[in-house]
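S.K.: sharing a model that was predicted from the sequence below.
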Amino acid sequence: MAAIRIRTCASRGRADGDWYSNPHSQRLEIGVGISNAISSIAKDFMIIINYE
């Protein structure tokens, strides 16, 4: 029987180095706690469902 693992994640805009002078990219950040959401941004919270 396959195991199902569910984890929280969020899509975040990040820069390598200084925020204002370096290019930004979207990154998938996988959480380790109950939630990985920012309360002021409603659309960045997601879950990952992994069928093992």
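M.R.: In hand now; what should we look at?

S.K.: from here on, just use CA atoms for contacts and neighbour counts.
M.R.: Noted.

S.K.: once you drop chain neighbours, what's closest to Ala15?
M.R.: Leaving aside its sequence neighbours, Ala15 sits nearest to His24 (CA to CA, 6 or more residues apart in numbering; 4.5 Å).

S.K.: structure two is appended below for comparative analysis:
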Amino acid sequence: MLQGVTTIDDIEKNLILLTKKGLSGVIIGKAIYESRIKIKDLIMLESRI
């Protein structure tokens, strides 16, 4: 294969890699966001007691 030539296969492989990274990033971000909410709830409960 010639360098600098991008085939449809290359583009598809890159898209799959990007979406996998993107999805894992979203999942990690969501987990962090949800854990922050739980921490906030715990702090609120502690302050009420």
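M.R.: That came in fine, so what should we check first? All figures in this text were calculated on a predicted structure; none of them were measured in a lab.

S.K.: can you pull the TM-score for these?
M.R.: Once the chains are overlaid, their TM-score stands at 0.20 when taken by TM-score structural alignment, normalised by the length of the second structure; 21 aligned residues with a CA RMSD of 3.9 Å.

S.K.: picking up where we left off before, from what I see, the residue nearest to Ala15 of the first structure and Gly13 are in contact.
M.R.: Yes. Applying CA atoms under 8 Å, one finds His24 of the first structure in contact with Gly13, separated by 6.2 Å.

S.K.: the two: which is more packed in?
M.R.: For His24 of the first structure versus Gly13, neighbours defined as other CA atoms under 10 Å are more numerous around His24 (14 against 11).

S.K.: any idea how far that one lies from Ile30 of the first structure?
M.R.: Going from His24 of the first structure to Ile30 of the first structure by CA to CA, to the nearest Å gives 18 Å.

S.K.: can you map out the strands along the first structure?
M.R.: 4-15, 24-30, 45-51 (DSSP state E).
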